[in-house]
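Q: sequence and predicted structure, then a few things I'm wondering about:
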Amino acid sequence: MSSRLVPTGRDATGRADRPLRITVDGEPAEGIAGQTLAGLLLASGRSSWRQAPSGAPRGVFCGIGVCFDCLVTVNGEPDVRACRRRAVDGDEVTTRSRAGRGPADGPESGAGEGR
């Protein structure tokens, strides 16, 4: 089986993609309604958006909400799993790095961080 893009006008499912726009670290990013934040971040060219304590880049690993590698802050709410949260038009997403975090960045939740 090969993948292919189907032009909207010929899509037998009748899907009508609704564009949306969010901001990621203050920069605009565009996606499609129903897309997860992780999918939108990956589609916009970001393969990682935080760092482990060792400095290793982290992004999507499992894609099903088990590993907690894809954590972001959404509209001020920290520790949101990007692979589980659907993007909503106007979302403000902030990525982060655990390495070198200072007090201004807030407390660590530590949930599922694999210490």
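A: Yes, it's here.

Q: only C-alpha atoms from now on, for both contacts and neighbour counts.
A: Noted.

Q: leaving out the residues flanking it, which one is nearest to G90?
A: Nearest residue to G90 in three dimensions, chain neighbours excluded: I22, at 4.8 Å (CA to CA, 6 or more residues apart in numbering).

Q: number of nearby residues for that neighbour?
A: The tally of other residues near I22 (other CA atoms under 10 Å) stands at 20.

Q: want to compare, so here's the second one:
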Amino acid sequence: MTRIIDHAILGKLDSLKKVSFQFNGKSYEAYEHETVAAALLANGIRQLRVHEESGTPRGIYCNIGHCMECRVTVNHQPNVRACLTKVEEGMTIESGRRHPTPLKKTEGLQ
């Protein structure tokens, strides 16, 4: 894990309570008050979802809630921005999945 352990404003990391959460069925630890994006990044997770149509990987981009690239499903609620949501004890997070490709029109049929 990679985190700032002694921050001039936020204080020392070891003074914060640890919380556990799940991402895609696997258990991880975070610190209280961390965002979901920060907790995932600190645990080595860079890909948060895939593009709904193309399936290309997506991760943290702007980290200020503007771009919507970090959307995940939190406790069964889809399209939650990981960079604005604080991780909580027992939280279940799932990455965004590619949607099934719609059937293409067959030539001559309508």
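A: Arrived safely, thanks for sending. A quick note: this is a predicted structure, and the numbers were derived from the prediction, not measured.

Q: my guess is the residue nearest to G90 of the first structure contacts D89, does it?
A: Yes. Assessed by CA atoms under 8 Å, I22 of the first structure is found in contact with D89 at 5.9 Å.

Q: specify the local secondary structure of the residue nearest to G90 of the first structure.
A: Three-state assignment for I22 of the first structure (DSSP: H, G, I helix; E, B strand; the rest coil): strand.

Q: quick check: G59 of the first structure vs G76 of the first structure, distance?
A: Counting by CA to CA, to the nearest Å, the gap from G59 of the first structure to G76 of the first structure is 19 Å.

Q: neighbour count: those two, which is higher?
A: Taking other CA under 10 Å, G59 of the first structure and G76 do not tie; G59 has more neighbours (22 against 12).

Q: now do the SS call for A37 of the second structure.
A: Assigned state for A37 of the second structure: helix (three-state reduction, three-state DSSP).

Q: ok, it - how many residues close by?
A: Applying other CA under 10 Å, we find 25 other residues in the vicinity of A37 of the second structure.

Q: same deal with N75 of the second structure?
A: For N75 of the second structure, using other CA under 10 Å, the count is 13.

Q: next up, the contacts around the residue nearest to G90 of the first structure.
A: Applying CA atoms under 8 Å, 6 or more residues apart in numbering, we find I22 of the first structure in contact with 28-31, 87-93.

Q: residue contacts, the closest residue in space to H33 of the second structure that isn't next to it in sequence?
A: Among residues not flanking H33 of the second structure along the chain, K86 sits closest, at 5.8 Å (CA to CA, 6+ apart). Shown in contact with K86 of the second structure (CA under 8 Å, 6+ apart): 32-36.

Q: could you check how far the residue nearest to G90 of the first structure is from V74 of the first structure?
A: Applying CA to CA to I22 of the first structure and V74 of the first structure gives a distance of 10 Å.
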